[in-house]
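In: the amino acid sequence is not available; the structure is as follows:
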């Protein structure tokens, strides 16, 4: 049986506009990180593998319960704010950026299966 290919480096959803900001993801051996491409030297929010899996499930279902252990997401008109629970890091994305990220999640682009066990 062929192994699942792993992604390395920072990636954004294939649904993101190339010139605009977006949620950018880096899958790691221990989980994942996200950052905001609109911010030069954007801080990253880190997830363990278990936290990433729970968060991706929340994003896929469209029910952000904030029970993933890593981040809390809040919304205001045209703003999705992702705040790390263990640091002061906060990233804010537009509706368009969030929709592109969510579409990429739905397509499996950021699946925890792509993270090494």
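Out: That came in fine, so what should we check first? Nothing here was measured: the structure is a model prediction, and the numbers come from that model.
In: please make it C-alpha for all contacts and neighbour counts, starting now.
Out: Fine.
In: and the strands in the protein?
Out: 10-12, 23-27, 31-36, 45-48, 71-76, 79-84, 90-93 (DSSP state E).
In: okay, one more to line up with it:
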């Protein structure tokens, strides 16, 4: 994956990764988020050396709000 201002090719270069407390570790679709960075890095928990997508704080907050309100439909 090419580096852009919205991705990091190797997410293992960042620190502070964590999974949601709702994740029991047996789910195939887990994401990790890293704390302590200017943007909010998000990666696939199964690909720790894979890419991370960077969200602005406003973008990440909007995404979480939409998830909590059930505004995202699976498969769209």
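Out: That came through, no problem. Fair warning: this is a prediction, and the values are worked out from it, not measured in the lab.
In: one step back: any chance of the strands of the first structure in JSON lines, with distance to residue 103 of the first structure too?
Out: Shown next, in JSON lines, are the strands of the first structure (distance: least, CA to CA, whole Å):
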{"stretch": "strand 10-12", "distance to residue 103 of the first structure": "11"}
{"stretch": "strand 23-27", "distance to residue 103 of the first structure": "12"}
{"stretch": "strand 31-36", "distance to residue 103 of the first structure": "16"}
{"stretch": "strand 45-48", "distance to residue 103 of the first structure": "20"}
{"stretch": "strand 71-76", "distance to residue 103 of the first structure": "17"}
{"stretch": "strand 79-84", "distance to residue 103 of the first structure": "15"}
{"stretch": "strand 90-93", "distance to residue 103 of the first structure": "14"}
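In: residue in the second structure paired with residue 63 of the first structure?
Out: Using TM-score structural alignment, the partner of residue 63 of the first structure in the second structure is residue 71.
In: what about its match, how many neighbours?
Out: Residue crowding around residue 71 of the second structure was assessed by other CA atoms under 10 Å; the count is 10.
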